[in-house]
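S.K.: got a sequence here, can you model it:
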Amino acid sequence: MLVYLAKLLVNKFFIFNIFLSLTFRIIFVLLSSFFIALYIGKPLIKYLKKIQISQIVRNDGPKTHFSKRGTPTMGGLIVFFSIIFSILLFGVLDNIYTWFVLFILITHGIIGFIDDYSKISKRNSNGLNAYWKYFWQSLTSLLVIFTIYNFEKNTQATQLVIPFLKETTPQLGILYIFIAYFVIVGTSNAVNLTDGLDGLAIMPTVFISAAFALIAWLTSNVNFANNLNIPFLPNAIELIIICTAIVGSGLGFLWFNSYPAQIFMGDIGSLSLGGTLGTIAVLLRQELLLIIMGGVFVIETISVILQVFSFKIRKKRIFLMTPIHHHYELKGLPEPFITTRFWIVSLILVFIGLLILKIRWYD
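M.R.: Got it, this is the predicted structure:
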């Protein structure tokens, strides 16, 4: 919005040139999303308490979570609106990548909202029927994937960047659709599973978004893209703004979600943020790098899968409880201890992911 205004007025007022600067937009989108989150956070918490929109705590979960009953949920609204507003304010809205990401963010946010509302109205932790949840996630994700595929079919849409292998970038063809679907829907649900402790899911999301902002900058620069042998994607420049907005809003949300949390993210936040990260990875052709940098989300998901298979086949549990962060809780580790350790692991994995790009550079 401000970019269009600046283009109209820059010839008359030189000062509007600043709104066309990428550096300016990066800094201000981060600050605006952060302060918008702070601004709406406190009154939202107060309102949700008033109408009794509170977290449904599992009866079979760690007993330490019983004290969380009554804490407002749907805090993802803070992240949801601060990201959207800051992108509309500082983003270039004729960039198709912006709308791909916003579509997933909004649709998955709506799915998450319905899921949260179902839990609250039913007064249990089951929420939206799993069939319908995955159906709508799949439908919205496939709409975006097919659009991306058709929009960029003559460029490098189906190219897969393989970590460590500089010269190996196979064209996936129709297989691209399946991989992209797995990444978007899988990441959405992986973040949802991880969101079980105060601040646990939001910081890995912030770390990965910051890394993707850097990768988007490299990808949108023809010289860096050629040196790294990654696809040159001019439209990726606006993903920098989107990723920076996620960082700012995530930090603003953490202000209220850090232990002991004043508000929980809920599915409206975790599903939309996870789907957004997956979409950004698909647009940047960095699906495999997301698996590495998002290792915490991967581990949480795998722990659930292993637990289910083990119980069905062997009638025995591998972990005391899944996702795995609950296993450590039942082992007696304090919640802030677990969360902080997961943050550290996530940050290290993000650095490893960025290092892989450097290694490919010198391959």
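
S.K.: for the rest of this, base every contact and every neighbour count on C-alpha atoms.
M.R.: Fine.

S.K.: what sits against the closest residue to W255 other than its chain neighbours?
M.R.: With CA to CA, 6 or more residues apart in numbering as the criterion, W255 has its nearest non-adjacent residue at 7.5 Å, and that residue is L38. Shown in contact with L38 (CA atoms under 8 Å, 6 or more residues apart in numbering): G252, F253, W255.

S.K.: give me the number of residues near G332?
M.R.: By other CA atoms under 10 Å, 10 other residues sit near G332.

S.K.: then T169?
M.R.: Neighbour count for T169, taken as other CA under 10 Å: 16.

S.K.: is it true that it lies in a strand?
M.R.: No: counting by DSSP: H, G, I helix; E, B strand; the rest coil, T169 is not part of a strand but coil.

S.K.: so who does it touch?
M.R.: For T169, the contact set (CA under 8 Å, 6+ apart) comprises Q159, L160, V161, I162.

S.K.: so which strand or helix has the closest residue in space to Q262 that isn't next to it in sequence?
M.R.: Leaving aside its sequence neighbours, Q262 sits nearest to F256 (CA to CA, 6+ apart; 5.4 Å). Element membership for F256 (DSSP states H and E) is helix 237-257.

S.K.: the structure of the following sequence is requested for comparison with the preceding one:
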Amino acid sequence: MIYHFLVPLSAQLGAFNVFRYITFRSIYALLTALVLTIVLGPMLIRWLQKIKCGQYIREDGPQHQCKAGTPTMGGLIIGMAVMCSTLLWADLTNIYVWLTMFVFTGFGVVGFVDDYIKVVKKRNKGLSPAAKLGGQLLVAGIAVSLLIMEPAYSTTLSVPFFKNINPDLGWFYLPFAIFVLVGSSNGVNLTDGLDGLAIGPMIVGAGCFALFIYVAGHSEMAGYLKVTHVPGVGEVTVFCGALVGAGLGFLWYNAYPAQIFMGDVGSLSLGGVLGFISVLAKQELLLTIVGGVFVFETLSVILQVSYFKFSGGKRIFRMAPLHHHFELKGIPESKIIIRFWILSLLMALMALSTLKLR
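M.R.: Okay, here's the model as predicted:
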């Protein structure tokens, strides 16, 4: 809204020209979302406590019973801060911004329904796996279908480290991109098991893809760095800035010991939109590096379940996802969290290096 109000005035007052720049608006989108989350966080925590919207803790895992009753569904504050900040600072005529907000909201609705059933209706299992997956597939399918129909968007696939390998997947790109969104969403959801564990790598990932999506939308930079140019997609950098800001604000209250948890409304929306941003930036495969922590957590569950079935009850890890394995080995929770954050930062730097290693 600020963009549409102030940019036309730049003809009369040159100082308003600064609002044309994506980088400037991204910084202020970050700051706006950060302030909104920190200021409104205590009110949301008190409200969730009032309606007894507390986290259910499993009894068959590491002992976290002291966390039972901690307010959950904190993803609501992330969603509100991101959406308000994006609407305030982004160019709202940009189709990619609206598609990104649709994915973020759609996956958030699926997570909200799951949380509502679990913590408000007190049915600890929430949505059935089929219903949850169906909702994710529906949102992802609509978003990717609309994206592919955009004339400026290409169904080619970028391969990290190889600038001349860009296969065109054609209509096969549709199921592939849907898999990226749904896989990323569930990866973040599985990682969200310790205080601040998921939001830390999520902040790093959003910051990393902010750079990739800015480059993809900039014709000269994209040409110089040999990445796929998607005209107009750079505006989504503003959304990424808001995502980083809201994540930092949420971490203020979610850091160990957590005052609030994000719930599925947060983890599903954050994971889904991170996957979609990687698709917009034409860096789908690079998501496995940027989101390496989420990949490791997901693979640990897949390997554990598969090995358990085929070995007749044996386990690879003491417990899955992977962070629980380290907990049961006696490593303090805070140390696990910090180490996962460090790994996330290192993998993001590795991903950024691919811009030159081609």
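
S.K.: please identify the buried residues of the helix or strand hosting I111 of the first structure?
M.R.: Under the criterion of DSSP H and E, I111 of the first structure resides in helix 96-122. Buried positions in helix 96-122 of the first structure, judged by neighbour count with 16 or more other CA atoms under 10 Å: 97-98, 100-120.

S.K.: in the stretch 101-250 of the second structure, which spans are helices?
M.R.: Under the criterion DSSP state H, counting those that start in this stretch, the stretch 101-250 of the second structure carries helices at the ranges 129-148, 173-191, 199-217, 219-225, 236-254.

S.K.: tell me how far the one residue sitting closest to the centre of the second structure lies from K50 of the second structure.
M.R.: Central residue of the second structure (CA atoms, centre = their mean): L270, 3.0 Å from the mean position. Distance, L270 of the second structure to K50 of the second structure, using CA to CA, to the nearest Å: 26 Å.

S.K.: what's G109 of the first structure in contact with, if anything?
M.R.: Listed by CA under 8 Å, 6+ apart, the contact set of G109 of the first structure reads F80, D267, I268, G269, L271, S272.

S.K.: who wins on neighbours among these?
M.R.: Among the contacts of G109 of the first structure, the one with the most neighbours (other CA under 10 Å) is L271, at 34 neighbours.

S.K.: looks like it contacts T194 (just checking).
M.R.: No: using CA atoms under 8 Å, L271 of the first structure makes no contact with T194, being 10.8 Å away.

S.K.: residue for residue, what is the longest helix the second structure has?
M.R.: helix 22-50 (DSSP state H).

S.K.: buried ones in whichever helix or strand comes after it?
M.R.: Remark: after helix 22-50 of the second structure, the chain's next helix or strand is helix 75-89, criterion DSSP H and E. Buried residues in helix 75-89 of the second structure, counting neighbours by 16+ other CA under 10 Å, are found at 75-83, 85-89.

S.K.: with stretch 221-233 of the first structure instead?
M.R.: Within stretch 221-233 of the first structure, the residues that qualify as buried by neighbour count (16+ other CA under 10 Å) are N221, V222, F224, A225, L228, N229, I230, P231, F232, L233.

S.K.: aligned to the second one, what sits in the second structure?
M.R.: Under the alignment (TM-score structural alignment), V222 of the first structure maps onto S219 of the second structure.

S.K.: who's in contact with its match?
M.R.: H229, P231.

S.K.: do you know how far it is from R123 of the second structure?
M.R.: In terms of CA to CA, S219 of the second structure sits 51 Å off from R123 of the second structure.

S.K.: repeat for T100 of the second structure
M.R.: Relative to R123 of the second structure, T100 of the second structure is positioned 31 Å away (criterion: CA to CA).
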